[in-house]
Every structure is written in structure tokens, then in C-alpha cells.
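[1] The sequence isn't on hand, but the structure is:
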């Protein structure tokens, strides 16, 4: 028996087209332009966006009524009636940014204009079981100090070593924070700070922070090389952060080591050989082998600045390791600029001359410009704020029924 066949059709999502759709699109566009131009008048916005003054005025009035925009004065100096100036209402929502490192947990609270209204650091606890509680305590303290309700936090972005695996709900390659790869930690963070918390690689966020607030402003193609307790790169191509297919782009800790001294390094599955050779612990271990008794890589660089021969040898060795990695990275990515960041990277004045020399001798192409990060220890937080702002602003609109 042949049953009649019926053509299967896909369910079509509802599409709204009409005055309401156009009005909401206009208001979102006006709000986005106002973020860049504020304070701005209705005529100024009309000229910039290309909409009529009547449309702009109506949209601004509605945005003001909804609490997303506010008047900020009048523009003086013009003949006739002075036009009113408008700006986004900063406290219509907030972004929480968190940077979890091996030694410090750093937090920042920013309003919808990106202005940081609270900032706090806490030591990373020795026991991972205490880590989530420390993060929650830091966020709660910042909110309480500013009298901000948790419901007014529209985005939370956490920067962490490693790569977040969304399928398994856990971090990978986060060996510098022992126990941080446990599957229950992310779920605990979501329970405490909201299910929509964004987990992002800290070096990727540092690259975003450098692009928006640091030496990377206006540079469409650059690499941020972070060297500290761990090592990795953040990649910006055509003005956008490059994460790769699975988020592992830039994880150069997994590279094989530079040829010199490779036989002295233990092979481990969870800690890349290159990181074991070029990150902070390796520098301290090298100094100890030379008879220089120091407690940290920072001490090694301080001794090098003071002219200690053994410390200078350690610095030269570190520069060669970094240059070896860059000799592979630069021909592939062809960046305009390489930015050194992190506790070790910030000592670029000692490292860069040797890195440039190494690359100049080995690359059959122009060597990119080099610079030291100008965002200091706040690079990850600044990047987390930037990533959170777009989400928070959209949520601010969604809360009002858009």
C-alpha cells in the first residue's frame, strides 16, 4: 500500500517587519552612535547617521523615557535656540570583569559607558576549594560598596588561563592553577554569579584590552605575547580577535622547546615544553643553576638591571627562547606589531634588543615593530569589560521589551 507523500516544510520563525521593527532598529543605531559621540545633540546625530531630525528626536525621547539615555546639558555658542545634548545613562546596567591568575584575583565593575566604578584585588588562595568563594566575595564586595543590586549586572566576564570546553563545562590547559580544571568549578561559578557568565582565555582578553586602551589602538594586525607564570599569545587579525576553531589559537605553551637545553626538560602532558622552558619558573631555575639566589623572575630582572652578569645571562637565554617562538609565529601571522605583556614581558627593555637581533638574522622578511604593553596589570580586566559591554548593552534593551 502506497501512502501519499507530503512535502515536509521547515517551521518558519516569525519575522517582524513594520513600524515597530524599524523604530527599534533606529533606536539601537542611535544608541550605538551616542556611545561614541556623547554628549551629542539631535542635529549632530541626524547628520552623522543620516536619519531625519524628527526621527532622531522621537527616538531620543523614547530612549530617555525608557531610562537608557539622559539629557546632559545644552550646546552653547550657536545662534538661536541651543540644542539639548544627550548621553547614554551610565547606570542603566553594569559589567563585572574578573581576572583569575596564579597569584592574584583582580576584579572591576564598569557602567554601560565602560567607566570603571569599582576595582579590587585579592590574593589567589592556595586551596582551589576556596577559589570560587574568593571570587564571589570579591564581586559581592564591589557591588555592595557601590550600592548596586546583582540584578543590575547585565554581563559577567571571567578571564582565566586555559581554554573553556563548553561541551564538558570545564577548563583545559589551566595547569598554572592546580585543580582549576575540575568539572564542578564552572558550575559553582554559574550558580553563584549567573548562568550566563562568560569564561574567556585571559591572554585573549589582554589582547582586546590592548587593542582598545593600549599600544594596539588603531593596529588591525598584532600579536600580544604574554610571558609570566604561563606563556601564550593573543592574536588580532583584521581588527578582530582570532580564537581558532576550538579556542586553542595562541596556546604556544604546547610548542616544542627551543633546541638549546631541550634535553634537560621533563616531558609532561599537561604543561607544554616551551612554557616549561620560557615561563617564570624556568628563569628562576636557570638563575639558581648559575648560583644566583633569587625568589622570583622579577628578582632576576632586577639583578639584570643592576648589571649582575649571571642575571644578564638568564635574560639573554630568555630572549632567545621567545625569539625562537616568534620566528615561527611572525611568518605565519605577519603582524604589524608584537606587544610584550605579563610580568616578564613588561621587562621588554632588556629582552627586545636581543629578540630583534635574533629575528633579523633569521627571517627573510621585515621584522615587525615591537612594544611593551601599556595596560599593565589591568589588561585582562579591560578586555573583559570590552567583551562584556556589547552583551550588557543588548541586555539593557532586551529588559525593556526590545
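    Nice, I can see it. The shown structure was predicted, so the numbers you read here are calculated from the model rather than taken from an experiment.

[2] rest of the way, CA atoms for contacts and neighbours
    Will do.

[3] and residue 217, how many neighbours?
    Using other Cα atoms under 10 Å, residue 217 has 13 other residues around it.

[4] Secondary structure element holding the closest residue to it other than its chain neighbours?
    Nearest non-adjacent residue to residue 217, counting by Cα to Cα, 6 or more residues apart in numbering: residue 211, 4.8 Å away. Element membership for residue 211, per DSSP states H and E: helix 202-213.

[5] Against which helices or strands is that helix packed?
    strand 153-160, strand 222-227, strand 231-237, strand 240-242, helix 379-398 (3 or more Cα pairs under 8 Å, 6 or more residues apart in numbering; DSSP states H and E).

[6] let's bring in a second model and compare:
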């Protein structure tokens, strides 16, 4: 962006135009009069701002508003088709993806099977962008950014990934650079549980918590840590990777030594009564009707959380992921009771109430901010 001297007419004009764009993003469609009232500018100045933004193809005329007196007024809105992004959630057998725009418009989420497919970072994300763009009926050429949730530890400074069991074909280093070079989009790689943690802070049960830890239980497990609104990732991105934390379960089956052995997908299936499919995805919903399994699960969750709480002492614990969602409120109540008895009497334990994919929701939030910042940067400065 061109450097502008503060206080000059050019600086003031660019500052006003950015303020106008932000107001349109915040409030939606506005007339010249409404923009003037919200910005504190006169109607002529508001009209000039809209004219410049329209000339830059950042806003367009979207309709007319009839008032009680006088002629109808033209309403303006931000153009969502100028620049878009794609939020991606990588799973072992599928890729989920959805288009994101500056207005946070709801677009269809697509599921792309990847079992038996040759994999690489660039191939996976290309497939995600193309499928999501088709579903949203947008031009894939408008996609400039992507936020990708991976089941791995992400060392951002080194473009490194570790614990990548569900990412065949992805290298330990350089995945982001490869995607960007091949697809000409800017990419944010983030641990999936960290993205889910961002979603909990923004729109979940932890919105008002000073700090919280999200325990995610699915096929794999992890902890997301939010300290006063900031995600704690650790020096190499491994903060919260408790799946390999050694534990000893009292009276537990022999050979179970870490949290994944106690709380991962196969362990949950083993707890369930009756005959049924062995795949976690096919059985996890049965938890709701199995109070015995939920009771054992609560014991194991409390055991896994104990070292986390001893180090972090968060104000809240959020239980998320398919296992916790399937077990429901009874699991959170039992966990709260067990932790209270184990010297954590003031700790609040909540079940996540986010219905849609928290990973995609967190990725959307990352992208909306990036897209809006990029749109502001396109405002002319001369």
C-alpha cells in the first residue's frame, strides 16, 4: 500500500473511505443518508465516499429505499464477488470445504472423498477450492485466501507439520509454500482444534470466559487453549497435543498408556455395549443411550484433564468433538462432578453448543478478517 502523509487531504479521503467500507460491512446495505448519520459525515461527503468505493468496484447499488417523505434513495452494499476465500477442514477420509466472502454469506459445504486418492497439499486444496466454488456458483479465480484446519501440529514460523497421520502425501515442511506456489492463493494452516477453539470464543459457550480449554474428542483428541482471547500454540505448535500424554487408568485394561488409548475413537467403540459396526463414525451416536459408557468416559476425561488444569488453571473447560456431543449434557455434568471432587470446585464445565462444524466456523472467522483487510487495501489512495 502506498504511504500517505497523515493529515493531508489524500490521507483523510482514504481514511473516510475505509471507515465507510467498514460501516457497510458492519451494518449491511446503507443509503447515502444512513451512511452519513453513522459516520458523522454530511450527505454530500457520504455520497462522495460511496462514489469512490463504487468506482473502485468495492460497493454497488443494490436497491432503493422508500422514505415517508421525498424521493426513494439508492442503497449500497459491499460487493461479495470481488474477493473470496475457502475454509477447509481436513479429515482422514474426506475434505470439507466452504466458500467465505466479506459479508459472511452462507454457502453450501461440500464433502470431498479422498480415500484411495493420490494426495499432496496442492492437490487436496485445489480440489477443495474447485468443489466449494462450484457449489457456491462463484468464479474460482476470485478465491485469494484459504484457511485450512489440519489434524496435526502446525509450526507456523517454519511452515512445518508434525503428527500428520491423517495427511498422507503432505510433507513435514513446506506444505503451505507448495500450496501457495501452485494455486496462487495465500494460505493459513492451523491446527483443527485451535480453529474450533476460536469458534467457541466467537460464538460458543466460552464467549465471556476469561480463559478456557477446549477438550476435543473424536477419532483423535486434542486440547485448544484460549488465554484472554489469544490462542496458545506453543513454541512449535504442539501445545494441547495431549493424545500422547502417558496416563495410568486405575483398574483399566492392560496396555492402555496414553490419552488416545483411553479416549480416542477405538476406545469409545470398545466401551459401547452390544453388537454393531466397529467404525467409530458408525457407533459414536450410540453413546447417548449408554449411561455406563458415559460414566466410564467421564472418569477418563477427568483423568486426562487433571494435568491440563494443574498447569493452565482455566476459568472454563469446554467439551467438544463428536464424542462429547454424542454423550451430551450428562457427560459434562459427570465431568464437572469428578473435577470438583478432585480439587477443582470452582471450574465451570460446559458442553459445546455449536451445531455446525466448529473447525470450518473458526476458519471462516480467520478468512472474513483477511478478506475485509484486503478489500480495504484496494481503496484508492490518490
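    Perfect, I can see it now. As the structure is a prediction and not an experimental result, all values here were calculated from the model.

[7] Could I get the TM-score for this pair?
    After superposition, the two chains reach a TM-score of 0.84 (TM-score structural alignment, normalised by the length of structure 2), with 377 aligned residues with a Cα RMSD of 3.2 Å.

[8] follow-up on the earlier one: got the contact list for the residue nearest to residue 217 of structure 1?
    217, 218, 219 (Cα atoms under 8 Å, 6 or more residues apart in numbering).

[9] on that earlier part again, relative orientation of the helix holding residue 211 of structure 1 and strand 231-237 in degrees?
    50 degrees (axes from the mean of the first three to the mean of the last three Cα atoms, to 10 degrees).

[10] mean deviation of helix 202-213 of structure 1 from structure 2?
    Following superposition, helix 202-213 of structure 1 is found to deviate from structure 2 by 2.5 Å on average (mean Cα distance after the TM-score superposition for structure 1).

[11] Map residue 94 of structure 1 onto structure 2.
    Aligned counterpart of residue 94 of structure 1 in structure 2: residue 84 (TM-score structural alignment).

[12] Residue 46 of structure 1 and residue 52 touch, don't they?
    Yes. Residue 46 of structure 1 is within contact range of residue 52, at 5.8 Å (criterion: Cα atoms under 8 Å).

[13] between those two, which one's more packed in?
    residue 46 (17 against 13).

[14] For the helix or strand where the more buried one lies, buried residues please.
    Residue 46 of structure 1 belongs to helix 42-49 when assigned by DSSP H and E. Using 16 or more other Cα atoms under 10 Å as the test for burial, helix 42-49 of structure 1 gives 42, 43, 44, 45, 46.

[15] ok, of those, which one's closest to residue 195 of structure 1?
    residue 45 (36.9 Å; Cα to Cα).

[16] Would you mind measuring from that closest one to residue 249 of structure 1?
    40 Å (Cα to Cα, to the nearest Å).

[17] ok, now residue 57 of structure 1?
    46 Å.

[18] ok, now residue 121 of structure 1?
    Residue 121 of structure 1 is 29 Å from residue 249 of structure 1, by Cα to Cα.

[19] thought residue 99 of structure 1 was touching residue 139?
    No. In this structure residue 99 of structure 1 lies outside contact range of residue 139 using Cα under 8 Å: 11.5 Å.

[20] what touches both of those two?
    Joint contacts of residue 99 of structure 1 and residue 139 (Cα under 8 Å, 6+ apart) are residue 107.

[21] Of those two, which one has the most company?
    Comparing residue 99 of structure 1 with residue 139 by other Cα under 10 Å, the one with more neighbours is residue 99, at 29 against 24.

[22] which SSE is the more buried one in?
    strand 94-100.

[23] how close does that strand sit to structure 2?
    Strand 94-100 of structure 1 sits 0.9 Å off on average (mean Cα distance after the TM-score superposition for structure 1).

[24] So what touches whichever helix or strand comes after that strand?
    Per DSSP H and E, the first helix or strand lying C-terminal to strand 94-100 of structure 1 is strand 104-111. By Cα under 8 Å, 6+ apart, the residues outside strand 104-111 of structure 1 that reach it are 90-100, 116-124, 135, 138-139, 142-143, 381, 385.
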